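**Q** Quick one: sequence plus predicted model below, questions after.
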Amino acid sequence: MKLTVTRRRFLATSATVCTGLVWGSWAGAGDPTERVWRAAIIGRTGGGDYGHGYDQIFKGFHNISVEAVADADSEGLRKAAERSGAKRQYRDYRQMLEKEKPDLVSIAPRHPDCHRPMALAAIEVCRGIIMEKPMTETPAEADEILAAADRRGVKICVGHTRRYTAEFVRVRALLQQGLIGTVRQVRIQGKQDQRAGGEDLLVLGTHDFDLMRFYFGDPYWCMASVTVGERDITRADVHQGREPVWVAGDTVHAMFGFPNNVMVSWHSVKTADHWNSPFSKQEKWAFEILGTKGIIAYQSGLDFAWLDSPFLAQLDGAVGWRPLPQPKDWSWPDHARHPVKDLIHAIQTDTQPVCSGYDGRWAVEMVAAVYESQRSRARVNLPLAERTHPLLRL
């Protein structure tokens, strides 16, 4: 199978490379009379840095001028200015926002502990924000950001990039066209590297949860088990992960109920052998969508595959895995192929981006639901009534 576009590869396909990034490849020429959008970047060297290339996300667009970048670390600031082409440098992002008053702001750090204050400050001066995922650590923080954005009419786009990647968008069209019949269930396994369990859940599981909502709508409930080995987690197991987020457990099994009786399960398991070490050729991050007529499978680093049968076991060999077909009469709007184009389109049309702040909040809420189910030892309904971090209420 040939290589497909993973998130890292999506963030690594432009003319200028920063950790492999080429966001600007979607830019193109354009009407020279078109308005120019003033952009600014907020980074945090040593604390989430600039995420997966969010210091270069505006690069290459003819109608965007990167006015400034802010970073409290002087050397990190200098390097980010070089990478982004920013005209001015600031050590304090609040000072930058007050002075520059940009139209667009990139909140670049991958660590979500700083996203709330950065977003609230940016909302006061800008028209649109693009933010590295996860949006926040808790639904309550996301609620506050969205309430402030709504008051001022600011649009927010969150970096769950599968919504902007052709392969994943094509699968959505094929599901809607009934390629595999009625979807019955989806089985997902997380990346399960050294971060297996709770950290995998927040850092990478949000991509999976966002994609499932993109395909199937808003989930109704969650039932989950979070353990250390085979015992339930306790307050003593709650800690800051390799990335500074509250996590617990080295094994997570979660189920979500979606509209039309679709059941989604997500798993990240710590084992005693080499399962949690990187494989040499491909990742363990994968999912299978099981329908009444067929199966669609995805393995990170490889192509999607399609089985024209609902049964995995094919004893006679008559049916085998094959590449996905093209959807019939499929159209994919240009603005929906890149988050910056999408953000500008949302501002101009007063609509929400393909991956909006509301979508970003849902991904965070699904993570919180996993922990809330374990905490209460019960199935929990969504949206959650309690918006604070479940682990801090153990």
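**A** Noted; the coordinates are in hand.
**Q** going forward, measure contacts and count neighbours with C-alpha atoms only.
**A** Will do.
**Q** quick one: contacts for residue 228?
**A** Residue 228 is in contact with 249, 250, 251, counting by CA atoms under 8 Å, 6 or more residues apart in numbering.
**Q** same question, residue 360
**A** Residues near residue 360 by CA under 8 Å, 6+ apart: 133, 134, 135, 158, 160, 210.
**Q** what's the farthest-apart pair in those residues?
**A** Taking CA to CA as the measure, the contacts of residue 360 span a maximum distance of 11.6 Å, between 135 and 210.
**Q** These two: which has the busier surroundings?
**A** residue 135 (33 against 24; other CA atoms under 10 Å).
**Q** Spatially nearest residue to that one (excluding sequence neighbours)?
**A** Residue nearest to residue 135 in three dimensions, not counting chain neighbours: residue 360, with 5.6 Å by CA to CA, 6 or more residues apart in numbering.
**Q** What helix or strand is the residue located most distally from the centre of the chain located in?
**A** Each residue of the chain has a distance to the centre, and by CA atoms, centre = their mean the biggest one is for residue 316: 40.3 Å. For residue 316, there is no host helix or strand (DSSP states H and E).
**Q** this is the other structure I want to compare:
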Amino acid sequence: MNRRQFLATSIAAGVAVTTRAAEADRKPRVAVIGHTGNGDYGHGLDVVWLHMPEVELVAVADAHADGLEKARQKLKLGRGFADYRQMLAEVKPDIVAVAPRHVDEHRDMTMAAIEAGARGIYIEKPFCRTPAEADEIIASADKGKVKIAVAHRNRYQPSLPAIERMLKENAIGQVLEIRMRGKEDARGGAQDLWVLGAHLLNLATFFGGAPKACTATLFQDERPVTKADVKEGAEGIGPIAGNAVHARFEMERGTPVFFDSIVNAGAKGSGFGLQLIGTKGIIDLRFDTEPLAQLLPGNPFQPGKEPRAWIPISSAGPGQPEPMADIKVAVSSHLLAARDLLAAIHEDRAPLCSAADGRTVIEMIMAVFESHRLNGQRVAWPLTNRQNPLAQWT
């Protein structure tokens, strides 16, 4: 190597080191992808970054012209793009928020963000439309070492570790079953399973472990669903059928999990939540509330002579004051989730609610459809059918 080559190589190496150091010192740059009229910006996946001084929000993309201008002003940004691919190519953000609530664009937006070199992606739930789409996204993300977090907000609740400790300490005895109900409003049934049940299924795997098998039935006005009942679901979720769903999952830890949703069943949203039912009590989780969970001591199958009181569960444990200020806002505004994504990137670990977790939820929904399509047959994991079974009904 001559002197000129040596100097050129040394300068290049110095530039590379300086660039890496500068990237390490600067704030992560965030870009938001929304689509007004087709899922908009989800449940606040755009504005959360304004409350995080540790990041820099740099750009937004929206194919709807008026929506783009409103988003640009709301997010206090000078730059807005009609084409999210152009934004990703020009801005090259570290983190991308895939915000639309509608699912039909999630795959394309996420793959584009991965291909553009994003280090982290925060995506609205549900993750995507099929296990096949999830497989493709995860394979690409793993290859590029991209961290993906799914916006199942309650998975980031600080009270979950306290509940986990209670279960290990036998607070409700042997856990016999996990019961879940959707909101059971006008969307009751398959739509409820997709849009709101996804949150429940995500937490069911936190407590029950990975799903092993599913048996399920779908009904339309109290009769079993047929191929003729299949229609295109709202919010880009693809083919659905049925205004009542009854599903049972076998789980890794042996506790059966049940999901039920019936259209317009009772007061609006009254049953939306998850219950851990044990021999010595019940732990009830009501989503997007504070406290998230409460404990009812005593055998649930033996009425007591005295009234039983529900005991709130904080992040410090049952009956303890909540030590964290503004915990409801931190969870509902995605602050805890977004900060966990940053930590996952820094620590090179999976986010608390990862792409793999998002895929499991999608597989559970598809297993319900597949079991019904096969006349209630037991469907085991891993699912061999990676598409939406209702689209393949012959």
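**A** That came in fine, so what should we check first? Remember, it's a predicted structure, so these values are computed and weren't measured experimentally.
**Q** What does the residue farthest from the centre of the first structure correspond to in the second structure?
**A** Under the alignment by TM-score structural alignment, residue 316 of the first structure pairs with residue 305 in the second structure.
**Q** how near is that match to residue 51 of the second structure?
**A** 50 Å (CA to CA, to the nearest Å).
**Q** can you check residue 276 of the second structure too?
**A** Between residue 276 of the second structure and residue 51 of the second structure the distance is 34 Å, computed by CA to CA.
**Q** who's more crowded, those two?
**A** residue 276 (23 against 10).
**Q** So the more buried one sits against residue 175, correct?
**A** Yes - the pair residue 276 of the second structure / residue 175 is scored as a contact, 6.7 Å apart, by CA atoms under 8 Å.
**Q** In the second structure, what residue corresponds to residue 8 of the first structure?
**A** Using TM-score structural alignment, residue 8 of the first structure sits opposite a gap in the second structure.
**Q** So residue 8 of the first structure lies in a strand, does it not?
**A** No - going by DSSP: H, G, I helix; E, B strand; the rest coil, the assignment for residue 8 of the first structure is helix, not a strand.
**Q** Spatially, and excluding backbone neighbours, which residue is closest to it.
**A** residue 52 (7.6 Å).
**Q** What is the burial count for the aligned partner of the one you found in the second structure?
**A** Residue 52 of the first structure maps onto residue 43 in the second structure when the alignment is built from TM-score structural alignment. Here the count is done by other CA under 10 Å, and residue 43 of the second structure has 18 residues near it.
**Q** Distance-wise, check residue 43 of the second structure relative to residue 249 of the second structure.
**A** With CA to CA as the criterion, residue 43 of the second structure and residue 249 of the second structure are 29 Å apart.
**Q** One more: residue 284 of the second structure?
**A** Residue 284 of the second structure is 19 Å from residue 249 of the second structure, where distance means CA to CA.
**Q** so how many other residues sit close to residue 66 of the second structure?
**A** With other CA under 10 Å as criterion, residue 66 of the second structure counts 11.
**Q** what does the one 10 residues further on give?
**A** The burial count assigned to residue 76 of the second structure is 13, neighbours taken as other CA under 10 Å.
**Q** mind checking which helix or strand the counterpart of residue 147 of the first structure in the second structure is in?
**A** Taking TM-score structural alignment, the alignment pairs residue 147 of the first structure with residue 139 from the second structure. Taking DSSP H and E as the definition, residue 139 of the second structure sits inside helix 131-144.
**Q** Mean deviation, that helix versus the first structure?
**A** Here helix 131-144 of the second structure, set against the first structure after superposition, deviates by a mean of 0.6 Å using mean CA distance after the TM-score superposition for the first structure.
**Q** quick one on the thing from earlier: between residue 284 and residue 249 of the second structure, which one's more packed in?
**A** residue 249 (28 against 22).
**Q** Checking the more buried one next. Helix, strand or coil?
**A** From three-state DSSP, the assignment for residue 249 of the second structure is strand.
**Q** Please check which part of the first structure the longest strand belonging to the second structure corresponds to in the alignment.
**A** Looking across the second structure with DSSP state E, the single longest strand is strand 211-220. Here strand 211-220 of the second structure aligns to the first structure at residues 219-228, judged by TM-score structural alignment.
**Q** mind listing the helices for the first structure?
**A** In the first structure, the helices defined using DSSP state H lie at 7-10, 74-84, 93-100, 115-123, 139-152, 166-176, 198-203, 205-216, 339-349, 357-376.
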